[in-house]
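>>> below are the sequence and a predicted model; questions follow.
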Amino acid sequence: MVQVLNDWQVLREEFLVPIALCLITIIKCHLVTTVGSHTLHYHITVASASTPGVPQYSIIMYMDGVQYGRYNSDIRRAQFYSASLNPLSEHLDMQTKFAQAFEVWQRHRLNFLIGVFNTTNDNGDIHVYQRKSACELHDDGTIGGYQDIAFDGKEFLVFDKERVVYIPSTQEAVMVSHLWNKHYDSTNSKMFMEIDCIEHMKMYLPYISNDLEKKVIPNVKISSSESESGTKLHCWVYGFYPRDVEVKWIKNVRDEIYSEESAEILPNPDGTYQIRVSVEVTPEEGATYSCHVDHSSLENILVVTFVPVGE
């Protein structure tokens, strides 16, 4: 176990520190001012057994919610999705070596959890370890970040950056958190979040700033469906960029209708986003219903009025 615990220091010294040193030269030659706050995400997934068409191990990189890179156990190489990052070929080679070594370390963590939860693969079940790590660079120069860990689809640990410990997300994870903090050095997570991840972000931003600053106007479609208790109105907003958007239903121009359903912003394959907001109403004579969309690509709020079929 001692060897496993020290692996991060070895990986960092061999791969991440040289990357940071290269960064100094790269930024001097490629200065671009990037406005606003930015977030770099790494989503890691490790499965205990193979599934056709699904890699056992994968890392997906997102910058401000847009997928920019990946590595998995099938392709065995780190890849960028944007041609804007092609000049960073040396960095990509180092990331490949890091990801290959990191895979061994993450499999140890999956096996650790399988042992802790006393589960096996004997009955054909596949167990999955997931880790979402993010660092944030705010427009005032301050930094933040978070890390969540899940096992078999359930989040059970959250990293507390200030206390440098993992804390349980649920009551049943209390015992696991004690074992996790005992067996794994939490300072590594803090170092990655505050140093390595931020340095990677600063490396990428000059090359993809134009991509991140683009704005795409949303499309809006309205529809309705009948339910036992009334009429359901649907407002589908799609094809917009950047991700942040506010969508709400308004009755009679001024009264907001609150939805009991949770609306999630979803990514599209082309890098844009979509969201559907639905509300249930009881039609009233003379009442009007409209979907209001507020997005940074719009000069004014976009208002689309619902017109019942046949009118």
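Received the coordinates, thanks.
>>> from now on I want contacts and neighbour counts done on CA atoms only, so please keep to that.
Will do.
>>> for the chain, which segments count as helices?
2-11, 17-29, 89-116, 174-183, 187-191, 197-213 (DSSP state H).
>>> turn the ones you listed into CSV, columns for mean neighbour count and distance to Asn72.
As requested, the helices of the chain are exported to CSV (neighbours: other Cα atoms under 10 Å; distance: least, Cα to Cα, whole Å):
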stretch, mean neighbour count, distance to Asn72
helix 2-11, 13, 18
helix 17-29, 14, 21
helix 89-116, 17, 8
helix 174-183, 15, 25
helix 187-191, 17, 21
helix 197-213, 18, 19
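>>> can I get those helices in a markdown table with distance to Gly153?
Output for the helices of the chain, formatted as a markdown table (distance: least, Cα to Cα, whole Å):
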| stretch | distance to Gly153 |
| --- | --- |
| helix 2-11 | 24 |
| helix 17-29 | 33 |
| helix 89-116 | 13 |
| helix 174-183 | 16 |
| helix 187-191 | 21 |
| helix 197-213 | 25 |
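>>> for Phe80, find the nearest of those.
Nearest of those to Phe80, taken as Cα to Cα: helix 89-116 at 8.0 Å.
>>> find the centremost residue of the chain, please.
The centre of the chain sits closest to His41, judged by Cα atoms, centre = their mean, with a distance of 5.4 Å.
>>> return the distance of that one relative to Val17.
19 Å (Cα to Cα, to the nearest Å).
>>> Ser224 now?
As for Ser224, its distance to Val17 is 56 Å (criterion: Cα to Cα).
>>> still on that earlier bit, list the contacts for the residue nearest to the centre of the chain?
Ile60, Met61, Tyr62, Met63, Asp64, Gly65, Lys132, Ser133, Ala134, Cys135 (Cα atoms under 8 Å, 6 or more residues apart in numbering).
>>> same thing but 10 Å
59-68, 132-136, 145-147, 197, 201 (Cα atoms under 10 Å, 6 or more residues apart in numbering).
>>> before we go on, here's another structure to hold up against the first:
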Amino acid sequence: MSYIVVLLFSLGVCVVHCGRHTLQYDISLVSSYSHSVPHYTITAYIDGLQYGRYDSATRRGQVLIPSMVIPSRSTHLKHMLLQIEFAQKQEVAEKQKMESLMGFLNKTHGNGEFHVFQRKFACELHKDGTISGYDEIAFDGKELMTFDRERVVHVPVTQEALAMTQLWNRNYDYAKINKLYMENDCIENMKMYLLYVSTDLERKVLPKVKVSSSESDSGADLHCSVYGFYPRDVEVKWIKNGRDEIHSEEAAQILPNPDGTYQIRVSVGVTPEGGANYSCHIDHSSLENPMVVPFVSNRRSISQIKIPIMAAFFLIFLALGMLTRMRRNKGSESSQESLSSEEENPEPFA
């Protein structure tokens, strides 16, 4: 049985498109079932566009792009049913491999813990007709092994995966199956899908941008949030004084939105400098020219804040002083009136 989990959601006339194209499958398997997270999922992308999905909760394939929904015909229906059946059988095989992997890593299911097996498989067709691809396997968010297409072997990324890859390369045909699928079926399927998604791939949506800041130990962090753009590829960077690029210490990830667009946030740390200005630069295929969004701080300088505060306190003290003086004057006048009254009407001696 093939180790590669693949869902083919449509059939069509094979056409050759110019440029570089990628067909990718993201596979995820969770060791303990949760109703909020499907136990086993496959998400399919072509040139970064999510077009199909399968999960063990529904045990069905789902087409996510209307242009790939082909009118019901016997050949297409038969193909779809075969692919669903294949995915269901492959789910069992993937679980067996995950159990084997957990044994090598001394992992268990106890104490309510769960573990996640992830895989990213893709084939790539370049403009000159050459073929490449990749196959990456991770466990609990840590990459374990990759696939070397030239040597037709799995290569460990960490020492703990060494024994597992040796076993796979020695006793199983996983690597050979990967190479055959990557260079043949995967490429042909890609050409089929391109026929139906070409319009979607040419769609362009302008990005929306919001800049903000937050306090940090060394000064301030500037954030440039770019969202609602399509296609996926975008370049976002911070520029100081219109010429100096500020490199971010954290890697920014492009994330998908529910509506098929994408989002990214790029943050950089800066220290207070008099006269320095900052701007976020965005370059995207939907833009005729790169977009420049300046950062405008809402904070005023300390001296600007101190002056009105001191003035306010001065006015308050002045008003309190005048009020106290008025009360004293009033009290003095009352005392004098009382003394005058006593002098005019003295009480008789007993």
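Noted; the coordinates are in hand. Quick caveat: nothing in here was measured; it's all calculated off a predicted structure.
>>> can you give me the TM-score here?
Superposed pair, TM-score by TM-score structural alignment, normalised by the length of the first structure: 0.87. Supporting alignment: 293 aligned residues with a Cα RMSD of 2.3 Å.
>>> let me see the contact set for the alignment partner in the second structure of Gly53 of the first structure.
Under the alignment (TM-score structural alignment), Gly53 of the first structure pairs with Ser36 of the second structure. Listed by Cα under 10 Å, 6+ apart, the contact partners of Ser36 of the second structure are Ala57.
>>> same question for the one 10 residues further on.
When the contact criterion is Cα under 10 Å, 6+ apart, the partners of Ile46 of the second structure are 21-25, 52, 122-124, 190, 193-194, 197, 201.
>>> to which residue of the first structure is it aligned?
In the first structure, Ile46 of the second structure lines up with Met63, judged by TM-score structural alignment.
>>> stretch 195-211 of the first structure aligns to what range in the second structure?
Counting by TM-score structural alignment, stretch 195-211 of the first structure corresponds to 184-200 in the second structure.
>>> can you give me the distance of Thr25 of the first structure to His200 of the first structure?
From Thr25 of the first structure to His200 of the first structure the distance is 13 Å (Cα to Cα).
>>> distance from stretch 262-269 of the first structure to the middle of the chain?
Counting by Cα atoms, centre = their mean, to the nearest Å, stretch 262-269 of the first structure is centred 12 Å from the centre of its parent chain.
>>> in the second structure, what range does it match?
Using TM-score structural alignment, the residues of the second structure aligned to stretch 262-269 of the first structure are 251-258.
>>> distance between the ends of the matching stretch?
End-to-end distance for stretch 251-258 of the second structure: 22 Å, by Cα to Cα.
>>> what residues sit buried inside that stretch?
Neighbour-count burial for stretch 251-258 of the second structure flags Ile254, Pro256 (criterion: 16 or more other Cα atoms under 10 Å).
>>> just stretch 289-297 of the second structure next, same as before
Applying 16+ other Cα under 10 Å to stretch 289-297 of the second structure flags Met291, Val292, Val293, Pro294, Phe295 as buried.
>>> redo these as TSV? Include distance to Ala251 of the second structure.
Shown next, in TSV, are these (distance: Cα to Cα, whole Å):
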residue	distance to Ala251 of the second structure
Met291	21
Val292	21
Val293	21
Pro294	22
Phe295	21
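>>> wait, which of those is closest to Asp221 of the second structure?
Among those, Phe295 lies closest to Asp221 of the second structure (Cα to Cα), at 11.5 Å.
>>> counterpart of that closest one over in the first structure?
For Phe295 of the second structure, the residue aligned by TM-score structural alignment is Phe306.
>>> and that match, what does it touch?
Phe306 of the first structure neighbours (Cα under 10 Å, 6+ apart): Lys221, Ile222, Ser223, Ser224, Leu233, His234, Cys235, Trp249, Thr288, Tyr289, Ser290, Cys291.
>>> do that again at 8 Å, thanks
Contacts of Phe306 of the first structure (Cα under 8 Å, 6+ apart): Ile222, Ser223, Thr288, Tyr289, Ser290, Cys291.
>>> now a ChimeraX select for only the buried ones of the residues you listed.
Remark: buried members of those, expressed as a ChimeraX selection using 16+ other Cα under 10 Å:
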select :222,289,290,291
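>>> now, the contacts of Phe306 of the first structure that are in strands?
Members of the contacts of Phe306 of the first structure lying in strands (criterion: DSSP state E): Ile222, Ser223, Tyr289, Ser290, Cys291.
>>> Tyr238 is in contact with the first one, correct?
No. When contacts are counted by Cα atoms under 8 Å, Ile222 of the first structure is not listed as touching Tyr238 (11.5 Å).
>>> and the counterpart of Met175 of the first structure in the second structure, how far from His154 of the second structure?
Alignment note: Met175 of the first structure maps to Ala163 in the second structure; criterion TM-score structural alignment. Separation of Ala163 of the second structure from His154 of the second structure (Cα to Cα): 11 Å.
>>> ok, and the closest non-adjacent residue to Met193 of the first structure?
Cys135 (5.4 Å; Cα to Cα, 6 or more residues apart in numbering).
>>> for that neighbour, list the residues it contacts.
By Cα under 8 Å, 6+ apart, the contact set of Cys135 of the first structure is Thr39, Leu40, His41, Ile143, Gly144, Gly145, Tyr146, Met193, Glu194, Cys197, Ile198.
>>> map the fourth one across to the second structure for me.
Think Ile143 of the first structure. Matched to the second structure by TM-score structural alignment, Ile143 of the first structure sits across from Ile131.
>>> once you drop chain neighbours, what's closest to Val66 of the first structure?
Leaving aside its sequence neighbours, Val66 of the first structure sits nearest to Gly271 (Cα to Cα, 6+ apart; 6.2 Å).
>>> oops, could you answer that again for Ala134 of the first structure instead?
Sequence neighbours aside, His41 is the residue nearest to Ala134 of the first structure in space, at 4.3 Å (criterion: Cα to Cα, 6+ apart).
>>> what residue of the second structure matches up with the one you found?
In the second structure, His41 of the first structure lines up with Gln24, judged by TM-score structural alignment.
>>> how close does that match sit to Leu167 of the second structure?
Going from Gln24 of the second structure to Leu167 of the second structure by Cα to Cα gives 26 Å.
>>> picking that back up, mapped onto the second structure, which of the contacts of Cys135 of the first structure hold?
Using both residues aligned by TM-score structural alignment, their matches' Cα atoms under 8 Å, the second structure keeps these contacts from the contacts of Cys135 of the first structure: Thr39, Leu40, His41, Ile143, Gly144, Gly145, Tyr146, Met193, Glu194, Cys197, Ile198.
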